[in-house]
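Student: Can you look at this prediction? I've put the sequence above it.
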Amino acid sequence: MDRLHGFDSLAVHAGQDFDPTTGAVIPPVHFSSTYAQDGIGGLRGGYEYGRSGNPTRTALQEQLAAIEGGAHALSFASGLAAEDALLRAVLRPGDEVLLGNDVYGGTYRLIARVLGPWGVTVRVVDMTDTAAVAAALEERPARILWVETPSNPLLKVSDIAELARLGHAAGSLVVVDNTFASPALQQPIRHGADVVVHSVTKYLGGHSDVVGGALVFRDDTVFDETAFLQYAVGAVSGPLDAWLTTRGIKTLAVRMQRHSENALAVASFLAADDRVSAVHYPGLATHPQHELASRQMSSFGGIVSLELEDAATARRFVESTRLFQLAESLGGVESLVNYPDAMTHASVRGTELAVPETLVRLSVGIESADDLVTDLAAALDVL
C-alpha cells in the first residue's frame, strides 16, 4: 500500500490483499480461536491464540492506521474499551486528565468514576478557548490533554494544531477523539495529535450493526504499553466485528460526503425556523468556529444539534419524528434523533459537562434530504 496516497484508495485496499490460496478479492474472515504451531513456538504469521492476534483484526488495524495517517492501530470491542486501555497504559495514581467541557458522557464517567478511585483526577476546560487551556496547563500539568472535535453534542470545534503545541510544551500526551468527523473529513495526527480515538460503532462501521473501538498512534510512543493491555486484558474486537468494520470503512468516503450534504440541508432548514432557538452545526457560517472547521475539516459531518423553547418541547419533538428514529448512537446510514440529557449524556447530569435540557441531537443519515426536512417540519408542526 506504500504506493497509495489517496484516502479513498487506502480505505478500500489497505490491509485487504486478496487471499493467496483462492484469489478471493475479499479476504476471508478468520473465526479460529487458536492456531496450529510448527513445533513449540513455531508460529505461522505470529498467530497463536485469538486474544493475542487474529488475521481479520490485523487487516482492520492496518486499514485504520493507513486512513488516519498513523504508524500503528489497535482494535477493541468498544470505544470505551479502547479509551480504557489507553488511559491505563498512560496514567498512574496522581496523574490528571485535562478534558473538554463538552465531550461524550461515557468518557467523563470512565475517567471520573472508574479511574477516579484509583487516584486519577480530571479537570474540565473549554477546549475552544486556547488561552484557557494554556492557563490550565500552566497552573498544573496534565498527563493527558483529551480533545474531542467536533464535540458531542454541541459540535464545538477545537484547534487541534494549537492544542497539540500547548500540550506538548506542557509534557502532555495529546489525544483526539475523531469519532464525529471520521478520518474521511479530519486527520488529527496530521495536525499534531499523538493518539486518535474512535468509536467505530459510529461512522467507521456505518451501518448500526457492529460495536467497536479503535486507537491510532502517531509513532511508537505508548503503543507497546497499550498493545500489551489489549492482549493482557482482552477487550479485543471479534473477527466478525472486525470484518464488518472493514467493510464499512470501504464506503466511508462516499457516505461521509452524503451525510455532510444532508446535514447541511437539515441545519439550514432548522436555522431558518423561528420555532428553533439555536442550531449547532460547523457548516453554518453562524457557527462560532466555522472558519476553523473550514480549515481543519474537508467537510462538516452528519451531526446537527438544535435547541427548542424548553425541555418539554424538546421531549415532545424527539417523540414526534418518524423518519428520524428515536435511538442512541449515531453515524449509521439511517437518521436518528436523540435527547442527550436523558439518554447519551445522563451520566453527566449535575456536572460541568451537563447538557441543556432543551437540546436535541440529530444523526443525519443518507436518505433523501427532502424527506428528512419534511419529517422535521412535521415534528415541529405538532409542538
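Tutor: That came through fine.

Student: switch to C-alpha atoms for all contacts and neighbour counts from now on
Tutor: OK.

Student: Can you show me the strands along the stretch 201-350 of the chain?
Tutor: 213-217, 278-280, 303-307, 325-326, 336-338 (DSSP state E, counting those that start in this stretch).

Student: got the ones you listed as JSON lines, with mean neighbour count and distance to residue 14 columns?
Tutor: Formatted as JSON lines, the strands of the stretch 201-350 of the chain follow (neighbours: other CA atoms under 10 Å; distance: least, CA to CA, whole Å):
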{"stretch": "strand 213-217", "mean neighbour count": "28", "distance to residue 14": "15"}
{"stretch": "strand 278-280", "mean neighbour count": "22", "distance to residue 14": "35"}
{"stretch": "strand 303-307", "mean neighbour count": "24", "distance to residue 14": "27"}
{"stretch": "strand 325-326", "mean neighbour count": "17", "distance to residue 14": "34"}
{"stretch": "strand 336-338", "mean neighbour count": "25", "distance to residue 14": "31"}
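
Student: try this one side by side with the last:
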Amino acid sequence: MTNLKTKVIHGGIATDSTTGAVSVPIYQTSTYQQDALGQPKAYEYSRSGNPTRHALERLIADLEGGIQGFAFGSGLAGIHAVLSMFSAGDHIILADDVYGGTFRLMDKVMTKVGLTYDLIDLSDLEAFSNAFTPQTKAVYFETPSNPLLKILDIATISKIAKAHHALTLVDNTFATPYLQQPLLLGADVVLHSATKYLGGHSDVVAGLVTTHSQELAQQIGFLQNSIGAVLGPQDSWLVQRGIKTLALRMDAHSANAFKIASYLEENLAVAKVYYPGLDQHLGHAIAQKQMRDFGGMVSFELVNEAGVKRFVEKLKYFTLAESLGGVESLVEVPAIMTHASIPKEIRETIGIKDGLIRLSVGVEDIADLLEDLQQALEAVNA
C-alpha cells in the first residue's frame, strides 16, 4: 500500500484483533493478567506497552516508512527521549530556527547532563560542514522550521551527517508524513508534536517518534520505558482518530495557506511574507523537491511593527493562542509567545523579530479568513 490517502485510514493496526472493531478500542488498563509465573501475555504493564498506544505507534511507523514507532505524553517528551540516547561530552548541531521549547530543553536541561550544542544556519551548507567536531553525534532540525518556515534540504544534510558518522534527527511536525517523509530522504529519526496536525483538533497533547534503524529503535524503546513519559490510551485513540482525516485536512490547510500567503504578499501593509509555496521564498525549489505541498503555516511582518498588538487582537476567526495544526485558524507572536524562551539577541540574529506574526491557517472558508485579515490590517492603518 503506497497511497498515503489510503494509508492514513488503513495503515498500522486498523482494526481490533479481539472484537473486529474498526476503531481500535481504548484499553484503559494499567496491568494485564499473566498466563503463569514468568509467562506474561503480549502486554504486562501499560507503561511498557498498551494495545491502543501500540496501534498508534504502528501507524506512525507505517506512515513515515519506519520499522517501529513510539508515543509520548508530549512532543517535548519525545525529543527528550531521543536526546537521551547521547552521553556527556557529545555535541549536537542544532538548527538556529527551532521551536522555543526545543531550544530551552537543549540549553537548560540537556547541557546539565553534559551535552553540548551549537546553533547553526543549516541552509548554509559550508557553515554546517564546518560545525562538526570529533564529538558531534547528531544534527537536529525542523523543516519547514518554526516560525520562519525555513526549508532545509533533508537529503543533502543527511548525506553530510553520515559522512561525519552523525545521526540526522528531523522534526516533521509542520509537514506531517502526508507532505514529507524524512526517513525516505536519508534521515535517521523523525519526531512529531502530534498535538498539532496529526491530532488535528486542538484536543490532545502528544508526541511521536519513529526510525528505520533497528538499533535506534531498541535504544528509543528502552528510553521510552525507562523514562516513562508514555502517551495514555485515551490520548492515543484521539491521535489515531485525528490521523484518519490527515490527508483531507492537510490538503485544505495547504490550499488556504497558499491563498493567504499570496494575499499578504500583495498587501501594502505587509513588509515580508514567509511561506515556502511562494516563488520568492529562498527554499521554494527545495520544498518543491521534497514536499508534496507547502503546508498550512504562514509567517509575516507588518510594515507598521507597532501595530502588531492591535492587529492580532482585532482578528475574529484567527484565535490568539499558542499551538497550531488544528482545524481552526490561530495567530500568535513568536517573540512573546512560543519563542519567548530564546534570548532576544539570539532571536533577532536569526530573524525572529518582535513584530513577526505566525498564522496557523485552518480549514474555514477562505473568503471568511481573507475578510478577517483585511479588516484587521485596515484597523492597524486606521
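Tutor: Cool, got the structure. Please read these numbers as outputs of a predicted model, since none were measured by experiment.

Student: returning to that earlier point: mind putting the strands of the stretch 201-350 of the first structure in CSV, distance to residue 85 of the first structure included?
Tutor: Listed next are the strands of the stretch 201-350 of the first structure as CSV, based on distance: least, CA to CA, whole Å:
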stretch, distance to residue 85 of the first structure
strand 213-217, 9
strand 278-280, 32
strand 303-307, 27
strand 325-326, 31
strand 336-338, 28
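
Student: Out of the ones you listed, which is closest to residue 255 of the first structure?
Tutor: Closest approach to residue 255 of the first structure among the strands of the stretch 201-350 of the first structure is made by strand 303-307 (13.2 Å; CA to CA).

Student: if I look at the most centrally placed residue in the first structure, how far off is residue 18 of the first structure?
Tutor: Closest to where the C-alpha atoms of the first structure average out (CA atoms, centre = their mean) is residue 179, at 1.7 Å. For residue 179 of the first structure, the distance to residue 18 of the first structure (CA to CA, to the nearest Å) stands at 29 Å.

Student: who's in contact with residue 92 of the second structure?
Tutor: Residue 92 of the second structure is in contact with 115-118, 136-140, counting by CA atoms under 8 Å, 6 or more residues apart in numbering.

Student: follow-up on the earlier one: what's the counterpart of the residue nearest to the centre of the first structure in the second structure?
Tutor: Counting by TM-score structural alignment, residue 179 of the first structure lines up with residue 173 in the second structure.

Student: tell me the secondary structure for the residue nearest to that match when sequence neighbours are not counted?
Tutor: Closest residue to residue 173 of the second structure apart from its sequence neighbours, by CA to CA, 6 or more residues apart in numbering: residue 192 at 4.7 Å. When classified by DSSP: H, G, I helix; E, B strand; the rest coil, residue 192 of the second structure comes out as strand.

Student: quick one, what contacts residue 192 of the second structure?
Tutor: 75, 171-173, 176, 207-209.

Student: In the first structure, what sits opposite it in the alignment?
Tutor: Aligned partner of residue 192 of the second structure by TM-score structural alignment: residue 198.

Student: Over to residue 129 of the second structure?
Tutor: For residue 129 of the second structure, the residue aligned by TM-score structural alignment is residue 134.

Student: if we can go back for a sec, buried only: go through the contacts of residue 92 of the second structure for me.
Tutor: For the contacts of residue 92 of the second structure, a neighbour count by 16 or more other CA atoms under 10 Å gives the buried set as 115-117, 136-140.

Student: For residue 105 of the first structure, which residues are in contact?
Tutor: Per CA under 8 Å, 6+ apart, neighbours of residue 105 of the first structure: 344-348, 353.

Student: mind redoing it with 7 Å?
Tutor: 344-345, 347-348 (CA atoms under 7 Å, 6 or more residues apart in numbering).

Student: Please indicate which of those residues are buried?
Tutor: 344-345, 347-348.

Student: got a markdown table for the residues you listed, with distance to residue 42 of the first structure too?
Tutor: Below are those laid out as a markdown table (distance: CA to CA, whole Å):
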| residue | distance to residue 42 of the first structure |
| --- | --- |
| 344 | 47 |
| 345 | 49 |
| 347 | 48 |
| 348 | 50 |
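
Student: picking up where we left off before, turn the contacts of residue 92 of the second structure into a markdown table, columns for secondary structure and distance to residue 91 of the second structure.
Tutor: Output for the contacts of residue 92 of the second structure, formatted as a markdown table (DSSP: H, G, I helix; E, B strand; the rest coil; distance: CA to CA, whole Å):
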| residue | secondary structure | distance to residue 91 of the second structure |
| --- | --- | --- |
| 115 | coil | 6 |
| 116 | strand | 5 |
| 117 | strand | 5 |
| 118 | strand | 8 |
| 136 | strand | 4 |
| 137 | strand | 6 |
| 138 | strand | 7 |
| 139 | strand | 9 |
| 140 | strand | 11 |
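
Student: so what's the equivalent of residue 356 of the first structure over in the second structure up against?
Tutor: Using TM-score structural alignment, the equivalent of residue 356 of the first structure in the second structure is residue 353. Residue 353 of the second structure is in contact with 335, 347, counting by CA under 7 Å, 6+ apart.

Student: try the one 5 residues further on
Tutor: By CA under 7 Å, 6+ apart, the contact set of residue 358 of the second structure is 147, 298-300, 331-334.

Student: Swap in 8 Å and give it another go.
Tutor: 147, 297-300, 331-334.

Student: mean deviation (superposed) between the helix ranked longest in the first structure and the second structure, please.
Tutor: When the first structure is scanned for its longest helix (criterion: DSSP state H), the result is helix 252-271. On superposition with the second structure, the mean distance recorded for helix 252-271 of the first structure (mean CA distance after the TM-score superposition for the first structure) is 0.4 Å.
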